[in-house]
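> From the sequence below, what's the structure:
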Amino acid sequence: MTDILYVIYPWVKSLHIMAVISWMAGLFYLPRLFVYHVEKAQAVNGAEQIFFEMEDKLLRVIMRPAMIVTWICGLIMVFTPGIVGWDWTWPWVKGAAVIGMTWFHHWLMARRKDFVEGQNTLTGRQFRMMNEVPTILMITIVLAVVLKF
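Next comes the predicted model:
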């Protein structure tokens, strides 16, 4: 089993990076869609339905599959012997940040549900502020992995 993990490692790592890019794109874009949904949807007849569809497809077609692939590939790499030393700090920092990223993903799903049910209470400004969460987590992850602190 170990031999196969070493053989597929470059492919898994490549797929992981591609999935992370896709997931992050969604995590950056969906809060921005929420900003426009709050601030602009009522101004144009039928726009709210367009926002519902865009938000739903972004979550279901791009973000959820990308998150799942990110996690699967990440776990495969973690279980590849010699890749991660658990006595190092960086894997723990990255792991905590990835869990934070996953929490944020689920928080966004809950906010979308609020929109659909007509129960959104957040403002465009609040969504703009929450749009910084994935940026902070991304910086933390990249620095942890590259600098290996």
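
> Could you use CA atoms for every contact and neighbour count after this?
OK.

> where does Met54 land in three-state SS?
Three-state call for Met54 (DSSP: H, G, I helix; E, B strand; the rest coil): helix.

> What is the burial count for it?
13 (other CA atoms under 10 Å).

> I'd like the structure of this one too, to check against the first:
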Amino acid sequence: MDFFAFGPPMLWLKAFHIIFVVTWFAGLFYLPRLFVYHVEAAESAIRERLKVMERRLLGITHIGGALALGFGLATLAAYSWHNLAYLQQGWLHAKLALVAALIAYHVMLARMVRQFARDANTRSSRWLRVFNEAPALLLVAIVLLVVLKP
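Below is the predicted model of the structure:
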């Protein structure tokens, strides 16, 4: 069977990139929500359960993020291989800058999971609720850039 019968390889890369972006964002959206529950939990048994959930979700978030970035870079390489001018588009530069912000957010989440594991969190549930909105704003901006290519 011809591999290309299922679509060009670039489309496969793009499809897997999107699949793992969704996985990554699931963690980026839900980890801060777990932090809110953690801060507001009165019982130590609940806080201990949340620590386990936070650690496990962070692992899945790491995998989703790594694969999203890997397939994204592979897609970028494939598009630039066919047309080097692809790398010179302003919307792409803006998207990559926003992806860098997502990576920084992810790193902050990983540090916060470690803080909660040590019972060393100093942030309020209100701060965490506001912090939880950042990935949604970045997602909207990235999707608009990719689809509209201004």
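
> what sits against Ile19 of the second structure?
Taking CA atoms under 8 Å, 6 or more residues apart in numbering as the contact definition, Ile19 of the second structure lies against Ala68.

> Quick one: classify it as helix, strand or coil.
Ile19 of the second structure ends up helix, using three-state DSSP.

> what does Trp88 of the first structure give?
coil.

> what's the closest non-adjacent residue to Ile17 of the first structure?
Thr70 (7.7 Å; CA to CA, 6 or more residues apart in numbering).

> Hmm, that neighbour is touching Ser22, no?
No: in terms of CA atoms under 8 Å, Thr70 of the first structure does not count as a neighbour of Ser22; the distance is 9.4 Å.

> ok so, going back, the residue nearest to Ile17 of the first structure maps to what in the second structure?
Counting by TM-score structural alignment, Thr70 of the first structure corresponds to Ala68 in the second structure.

> burial of that match, as a residue count?
24.

> Arg128 of the first structure: helix or strand, and which one exactly?
Assessed by DSSP states H and E, Arg128 of the first structure sits inside helix 124-130.

> do Val12 of the first structure as well
helix 2-40.

> Then Arg112 of the first structure?
Here Arg112 of the first structure is assigned to helix 90-116, by DSSP H and E.

> Buried ones in that helix, by neighbour count?
90-91, 93-94, 97-98, 101-102, 104-105, 108-109, 111-112, 115 (16 or more other CA atoms under 10 Å).
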